[in-house]
Structures are given as structure tokens and as C-alpha cells.
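S.K.: No letters, just coordinates:
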């Protein structure tokens, strides 16, 4: 066993203890790392040393997460035909099962008809496969179009 005596200024003692702790983290030999931590602890407990202001430990550095791919999946795969299928709209308005999947224009028309029948937004959204918020937005746009005429 080797003993070493080091003389430090009181203002540098805590900095040296921090260096010993850092060295203990990188030391491959567990016994030597333990000895470094013990020496740092004895230095910090030495009477008469000024204690530095408490500092926060730095947060562990995390590797940045890989970006997730952005995938948009619509609520319903809507048909892309031109025109409006009146029968499909009427089936949705009357609630005849199985409900057909409507194109965007047909869904908007069905929303208008169901609003005229005073159906709640949640029921309309369920029938035409859109979000409840979309129903509210369509209703607001229809009201705005009527008031600006």
C-alpha cells in the first residue's frame, strides 16, 4: 500500500474531490474506484474547508430519439367518384344499415341534412365517419355562408 500526502489550498479541495469522483466513474478497477470515492469523501468532510454553493448535478445526456415516421390515416377510405350518390346520402340520413362510405361531398351533404333533422354532432360524426370537430366546423361554415348572402 502506498500513501500519498497532497497539500491543497482550502479553496481547491472540493474541486480536487470532484476530480477524484470523476476519475472513479471511468476507472475500470472497482477497488481503485472505491478508493477514489473514499478519498473524495474524506476531503469533503475535512473540518475548516469552505463548502462551495450547492450545484445541481448535470442531467444525464440522452441520445436523441429517432424521428418517428409521420403517417396519416383517414377515418374512412372515401370513394373518389364525381357527383353525388343521392341514394347513399339518403341511407345515411335515414340510418339504414349497413351505412355506405360516402365521398367528401356526400358526407357534407348528409351532415347538412342531419343538421336539419336536429341530430347531435356526435351521432352525425359516427354515421358519416368524420370527427365531431369536423361536423362543428361544417355547421359553422354553412351558417356563415347563409348569413353572408
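M.R.: All right, it came through fine. Only a predicted model underlies this, so the values are computations on that prediction, with no experimental measurement involved. Residues are numbered from 1 along each chain as shown.
S.K.: can we go C-alpha only for contacts and neighbour counts from here?
M.R.: Will do.
S.K.: What ranges does this protein have for its helices?
M.R.: All helices of the chain, identified by DSSP state H, fall at 10-26, 30-44, 86-94, 104-116, 121-128, 132-147.
S.K.: and the shortest one with helix 86-94, angle?
M.R.: Spelled out, it's helix 121-128. 140 degrees (axes from the mean of the first three to the mean of the last three C-alpha atoms, to 10 degrees).
S.K.: same check, this time on the longest one
M.R.: Between the axes of helix 10-26 and helix 86-94, defined by the same axes, to 10 degrees, the angle is 120 degrees.
S.K.: just checking, what packs against helix 10-26?
M.R.: helix 30-44 (3 or more C-alpha pairs under 8 Å, 6 or more residues apart in numbering; DSSP states H and E).
S.K.: residues contacting residue 19?
M.R.: For residue 19, the contact set (C-alpha atoms under 8 Å, 6 or more residues apart in numbering) is empty.
S.K.: err, residue 135, not the other one
M.R.: By C-alpha under 8 Å, 6+ apart, the contact set of residue 135 is 111, 121, 124, 125.
S.K.: now the helices of the chain as a markdown table including distance to residue 76?
M.R.: Output for the helices of the chain, formatted as a markdown table (distance: least, C-alpha to C-alpha, whole Å):
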| stretch | distance to residue 76 |
| --- | --- |
| helix 10-26 | 56 |
| helix 30-44 | 60 |
| helix 86-94 | 15 |
| helix 104-116 | 10 |
| helix 121-128 | 9 |
| helix 132-147 | 14 |
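S.K.: putting a second one here so we can go through both:
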């Protein structure tokens, strides 16, 4: 997963959103094009001008507006596109267990199996989450479900 933070002025942000839409039209992968359009939609939503509210008399003095007040941070992280094949690719799971780079993207079933093996090897939840490209909370949930299944 790649996470990018970009600071743009509102006028430039709309231009960037238009560029994302143009890239989406040229993109061959439908899923990636969908992510580009989603990013463009989020940028446009964050840069919309709001109607000014009627000014009420100020009870305390207002601080002077700084340049950074007008710029809102925007963060876009695309979801991981996981494979949807029915079986488990043992070689991909082994690559993740051994930490061989580049780490493959695993299906949910493969990621859960790898989590089980890495937990048995004594790896921490943050390390497993980083290797499998899932949230640490997901690792904790899978571990709790495995413990519950073992006690039943």
C-alpha cells in the first residue's frame, strides 16, 4: 500500500482532481480507475466552498487568520486489491512467512493462515499486520477467534 499526502491550494486541488479523472479514463485496470475517480471525488468534496454564515457579534477577539487555516489536509489511501481465488497458494504464504521481498498480496484465507503461522512463531501483531497488509486490529480479531475456536 502506498500512502501519499499532498498539500495543494484549493484552486490547484480542483485541477489535480481533473487530472485524476483524466488518468482514470486512460487507465486499463477498472479497479485502479475506480480508485482514481474516488480520490478525485474526495478532493472535490473537500475543496467545495461553503456558504458563509451570518456574522454574529464576537464576544471575544478573533485571532488573525493564518495562511494554513484555509488549507485543509487531504489523505487518500487506496484499499489493497486482494486476489479472489478459491484455493490457498502455499508458495505465496511461504514467501510471507519467510519475509522474502517483494511480499505477495494474499487472499483473506491465505492471510489468515499466514497470521496463524506467524503467531505460532512468536511475531508481534504490528509485524504481522505490516507483512500481510492488514490492520493490526484485524490480526487481534483473528487471534481472538482462533483462541475461541480452540477452547470450544
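M.R.: All right, it came through fine. Remember, it's a predicted structure, so these values are computed and weren't measured experimentally.
S.K.: Of the contacts of residue 135 of structure 1, which ones are shared with structure 2?
M.R.: Here is what carries over to structure 2 from the contacts of residue 135 of structure 1, by both residues aligned by TM-score structural alignment, their matches' C-alpha atoms under 8 Å: 111, 121, 124, 125.
S.K.: thinking residue 112 of structure 1 is in contact with residue 139, fair?
M.R.: Yes. The criterion here is C-alpha atoms under 8 Å, and residue 112 of structure 1 meets it with residue 139 at 7.5 Å.
S.K.: Go through the kept ones among the contacts of residue 135 of structure 1 and name the one nearest residue 34 of structure 1.
M.R.: Nearest to residue 34 of structure 1 out of those is residue 125 (C-alpha to C-alpha; 65.4 Å).
S.K.: The closest one contacts residue 138, doesn't it?
M.R.: No. Applying C-alpha under 8 Å, one finds residue 125 of structure 1 not in contact with residue 138, separated by 11.1 Å.
S.K.: ok so, going back, among the contacts of residue 135 of structure 1, who's most crowded?
M.R.: Neighbour tally across those (other C-alpha atoms under 10 Å): the maximum, 26 neighbours, falls on residue 111.
S.K.: residue in structure 2 matching that one?
M.R.: Correspondence of residue 111 of structure 1 to structure 2, assessed by TM-score structural alignment: residue 115.
S.K.: and that match, what does it touch?
M.R.: Neighbours of residue 115 of structure 2 in contact, by C-alpha under 8 Å, 6+ apart: 128, 132, 139, 142.
S.K.: How about residue 47 of structure 2?
M.R.: Contacts here follow C-alpha under 8 Å, 6+ apart; on that basis residue 47 of structure 2 touches 10, 13, 14.
S.K.: What count of nearby residues applies to the first one?
M.R.: Neighbours of residue 10 of structure 2 under the rule other C-alpha under 10 Å: 18.
S.K.: Excluding covalently adjacent residues, which one is nearest to it?
M.R.: In this structure, residue 10 of structure 2 finds its nearest non-sequential neighbour in residue 47, 5.7 Å apart by C-alpha to C-alpha, 6 or more residues apart in numbering.
S.K.: Counterpart of that neighbour over in structure 1?
M.R.: Counting by TM-score structural alignment, residue 47 of structure 2 has no partner.
S.K.: And residue 47 of structure 2, how far from residue 18 of structure 2?
M.R.: Counting by C-alpha to C-alpha, to the nearest Å, the gap from residue 47 of structure 2 to residue 18 of structure 2 is 13 Å.
S.K.: aligned partner of residue 124 of structure 2 in structure 1?
M.R.: Counting by TM-score structural alignment, residue 124 of structure 2 lines up with residue 120 in structure 1.
S.K.: burial of its match, as a residue count?
M.R.: By other C-alpha under 10 Å, neighbour count at residue 120 of structure 1 equals 12.
S.K.: Pull out the buried residues from the one helix or strand residue 23 of structure 2 maps to.
M.R.: Per DSSP states H and E: residue 23 of structure 2 is located in helix 10-26. If you call a residue buried by 16 or more other C-alpha atoms under 10 Å, then helix 10-26 of structure 2 has these buried ones: 10, 13, 14, 16, 17, 18, 20, 21, 24.
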